[in-house]
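Student: Based on what follows, work out the 3D shape:
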Amino acid sequence: MGEPGYDAWPVSLVCGDLILRPIRYRDHTEWASVRSRNVSWLSPWEATNPSPGGRLPTFREMVRALNAQARSLAGLPFVIEERRPLLKRPVIIGQLTVSTIVWGSAMNATLGYWVDKDVAGRGVAPTAVAMATDHCFNVLGLHRVEINIRPENVASLRVVEKLGFRFEGLRPKLLHINGQWADHRSYALTRDEVPDGLLKLWLEQRSEKK
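Tutor: Okay, the predicted model is just below:
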C-alpha cells in the first residue's frame, strides 16, 4: 500500500466516550491545567533537552511543530478527550502522538502518550493506543508501530502488556528523560499480528473480564 490519501489527517477517532482529535492552539489553557495537576505524576517520564541551557518548546511552538509534521504525514498529534454526562463538551485527559512515521520499505511509526492520573486504571490509555494503532495500520497502511518505555514506568508497561505488544529488547540510553539519558524497553506490533484490529481485540478482552 502506498502513502494514504486525504482521509489520514486531520481526523478524529471515537470509541464510546473517548475521542482522539487533533491538538489545537486554543487547547493551551485546558492542556496546561491538566499538565499542572499532573506534574509529579508525569515528570519522571518527561523528555528533557540535554543541550547546555536547552529548553523544551512552548505550547505554541510544540503545536506548530506537530502540525508541520502532520501536514507531511510524518506524525499525528492527538489530544485525548472524554465525554462527561454533566458537561457540555468533552474534556482533555491526555495526549497521544504518532511520531517518526517512516514510509518506503519501513512503513513504521513510534507512538507516545500520557494521561491524567485521575483516569489511570480505567482503560483509557490502552483504548487510545489501540485506536491510534488501528488508524496507523488500516488508514495509513503502516506495517509496524513501536512504543518505547522506561523500565521503571510500571503503569505504561501495563498498557503494552494488556494490548499484546511484543517486547523486542532494551535500548540503552535511548532518550533524555527527566534530566538524564535513560534506558527504554522497546515494544512493537505489526499489522499482520492483529488482522481484525487491535481495538476489537482489546474491547473483547475487557468484556470477557467483566
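
Student: all contacts plus neighbour counts: C-alpha atoms, from now on.
Tutor: OK.

Student: in the chain, which spans are strands?
Tutor: In the chain, the segments counted as strands under DSSP state E are 13-15, 18-22, 76-82, 91-102, 108-115, 144-149, 166-177, 180-190.

Student: ok, Ile19 - contacts?
Tutor: When contacts are counted by CA atoms under 8 Å, 6 or more residues apart in numbering, Ile19 is found next to Ser12, Leu13, Ile80, Glu81, Glu82, Arg83.

Student: Out of those, who's the most crowded?
Tutor: For the contacts of Ile19, the largest number of neighbours (other CA atoms under 10 Å) sits with Ile80, at 26 neighbours.

Student: Which residues are in contact with it?
Tutor: Leu18, Ile19, Leu20, Arg21, Ile92, Ile93, Gly94, Gln95, Leu96, Val115, Ala128.

Student: ok, 10 Å please
Tutor: Contacts for Ile80 were tallied using CA atoms under 10 Å, 6 or more residues apart in numbering; they are 13, 18-23, 90-97, 113-116, 124-125, 128.

Student: residues near Lys209, how many?
Tutor: The burial metric for Lys209, expressed as a neighbour count using other CA under 10 Å, is 6.

Student: That one and Arg24, how far apart?
Tutor: 36 Å (CA to CA, to the nearest Å).

Student: And for Phe78, nearest residue in space, chain neighbours not counted?
Tutor: Leaving aside its sequence neighbours, Phe78 sits nearest to Pro22 (CA to CA, 6 or more residues apart in numbering; 4.5 Å).

Student: follow-up on the earlier one: go through the strands of the chain and name the closest to Val39.
Tutor: Between Val39 and the strands of the chain, the shortest gap by CA to CA is with strand 108-115, which sits at 11.6 Å.

Student: To compare with the earlier structure, here is another sequence to fold:
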Amino acid sequence: MNDAAIDVFLAGRPDTSRRVTLRHLAGRDQDEFLDLVRASTQLHHPWMSLPSTPEQFQAYLARYAESGEESLLVCVRGSGAIAGLVNINSIIRGRFQSGAIAYAAFAPSAGQGYLSEGVTVVVRYAFEQLRLHRLEAQIQPGNHASLKLVRRVGFRQEGYSPELLYIDGAWRDHERWAITTSMVDIRPTPPHPTLPER
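Tutor: Model (predicted):
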C-alpha cells in the first residue's frame, strides 16, 4: 500500500497544529510494531489481539495489502514514533460505501490523546479521500476507554449485538457505533464512482 493518497489528503488540510500524522503500515515497521504490541499486552487484553510474531505480522501485512482493507499508523508528528493503529476493514462500495474501523493505542504513548486525534483524522480521510459515506465501530461494553473515544470523535450508538465477534477465545457482545458524512463538517467531495446514480 503506498502513502500517496494519505499525502494528498494531509497536504490539503490547513491545520498544521495536529500532533499526529498518518501512514500505512509497512514491512519496515515490523520490529517497532512487535515491540509495541509486547509492551501493550495488558492495555489490549481482553479487548483485542494484534500480531505478536514476525509470521503473524507478515500475514497481517498481507491482509491489509488487499483491496477493501487499510491499516493506518498514527504517528507522533516530528518524532515519527508509532502511537497507535487504526484499521479500516471490510470496505464495501456500491450503495453502501461503508467500512468498519478498529483501533488501538500503544502503551508508551497511551492516555495522551494521540489515538483520539488519529481516529478523527482517519474519519476525515475515509470520507474525503476514500469517499466512504459511513464508518462503523463495534466495541465491547466493558471497554470504557474505547467507548469514550468514539463518543469524543462524534460516533452515535446504533445498537447492541450479542455474541458478535470472536475475541480472546469466546464470542463477545458488542455495542455498535457509527458515523456518517452528514455528522462531520468535511470538504465536499464527488461521490465514489461505484455509487449508483439512483
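
Student: Mind checking the TM-score on these two?
Tutor: The pair, once superposed, lands on a TM-score of 0.81 when counted by TM-score structural alignment, normalised by the length of the second structure; 175 aligned residues with a CA RMSD of 2.2 Å.

Student: need the strands of the first structure in CSV with distance to Pro57 of the first structure, can you?
Tutor: Rendered in CSV, the data for the strands of the first structure read as follows (distance: least, CA to CA, whole Å):
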stretch, distance to Pro57 of the first structure
strand 13-15, 27
strand 18-22, 18
strand 76-82, 15
strand 91-102, 16
strand 108-115, 17
strand 144-149, 21
strand 166-177, 15
strand 180-190, 18
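
Student: Out of those strands, which is closest to Arg158 of the first structure?
Tutor: Arg158 of the first structure lies closest, by CA to CA, to one member of the strands of the first structure: strand 144-149, at 10.5 Å.

Student: Give the aligned range of the closest one in the second structure.
Tutor: Counting by TM-score structural alignment, strand 144-149 of the first structure falls onto residues 134-139 of the second structure.

Student: from the chain's centre, how far out does that stretch sit?
Tutor: 10 Å (CA atoms, centre = their mean, to the nearest Å).

Student: which residues are in contact with that stretch?
Tutor: Residues external to stretch 134-139 of the second structure that are found in contact with it (CA under 10 Å, 6+ apart): 47, 88-89, 91, 96-103, 123, 126-127, 146-147, 150, 155-161, 164-165, 172-183.

Student: what residue is smack in the middle of the second structure?
Tutor: Among the residues of the second structure, the smallest C-alpha distance to the mean C-alpha position (CA atoms, centre = their mean) belongs to Val86, namely 2.4 Å.

Student: so that one touches Leu50, yeah?
Tutor: No - with contact defined as CA atoms under 10 Å, Val86 of the second structure does not reach Leu50; the gap is 11.9 Å.

Student: where do the contact lists of those two overlap?
Tutor: Ala104.

Student: What's the local residue count around Gln112 of the second structure?
Tutor: Number of residues near Gln112 of the second structure (other CA under 10 Å) recorded here: 11.

Student: The first structure: which residue goes with that one?
Tutor: That one, Gln112 of the second structure, aligns with Arg122 by TM-score structural alignment.

Student: same check, this time on Gly80 of the second structure
Tutor: In the first structure, the residue equivalent to Gly80 of the second structure is Pro90, according to TM-score structural alignment.

Student: can you tell me how far its match sits from Met62 of the first structure?
Tutor: 22 Å.

Student: now swap in Ala74 of the first structure and tell me
Tutor: When CA to CA is the yardstick, Ala74 of the first structure and Met62 of the first structure sit 15 Å from each other.

Student: swap in Ala120 of the first structure?
Tutor: To Met62 of the first structure, Ala120 of the first structure is 25 Å away according to CA to CA.

Student: How about Glu82 of the first structure?
Tutor: Going from Glu82 of the first structure to Met62 of the first structure by CA to CA gives 22 Å.

Student: Neighbour count: Ala74 and Met62 of the first structure, which is higher?
Tutor: Counted by other CA under 10 Å, Ala74 of the first structure and Met62 do not tie: Ala74 has more neighbours, with 17 against 14.

Student: wait, doesn't that one sit right on Cys136?
Tutor: No - with contact defined as CA under 10 Å, Ala74 of the first structure does not count as touching Cys136 (11.7 Å).

Student: picking that back up, now list the buried members of the contacts of stretch 134-139 of the second structure.
Tutor: 47, 88-89, 91, 97-103, 123, 126-127, 146-147, 150, 155-157, 160, 164, 172-181 (16 or more other CA atoms under 10 Å).

Student: what about the longest helix along the first structure, how far off from the second structure?
Tutor: Counting by DSSP state H, the longest helix found in the first structure is helix 124-138. On superposition with the second structure, the mean distance recorded for helix 124-138 of the first structure (mean CA distance after the TM-score superposition for the first structure) is 1.0 Å.

Student: coming back round to it: what residues are up against the residue lying closest to the match of Gly80 of the second structure once chain neighbours are set aside?
Tutor: Excluding the flanking residues, the one nearest Pro90 of the first structure by CA to CA, 6+ apart is Arg83, at 4.3 Å. When the contact criterion is CA under 10 Å, 6+ apart, the partners of Arg83 of the first structure are Gly16, Asp17, Leu18, Ile19, Arg89, Pro90, Val91, Ile92.
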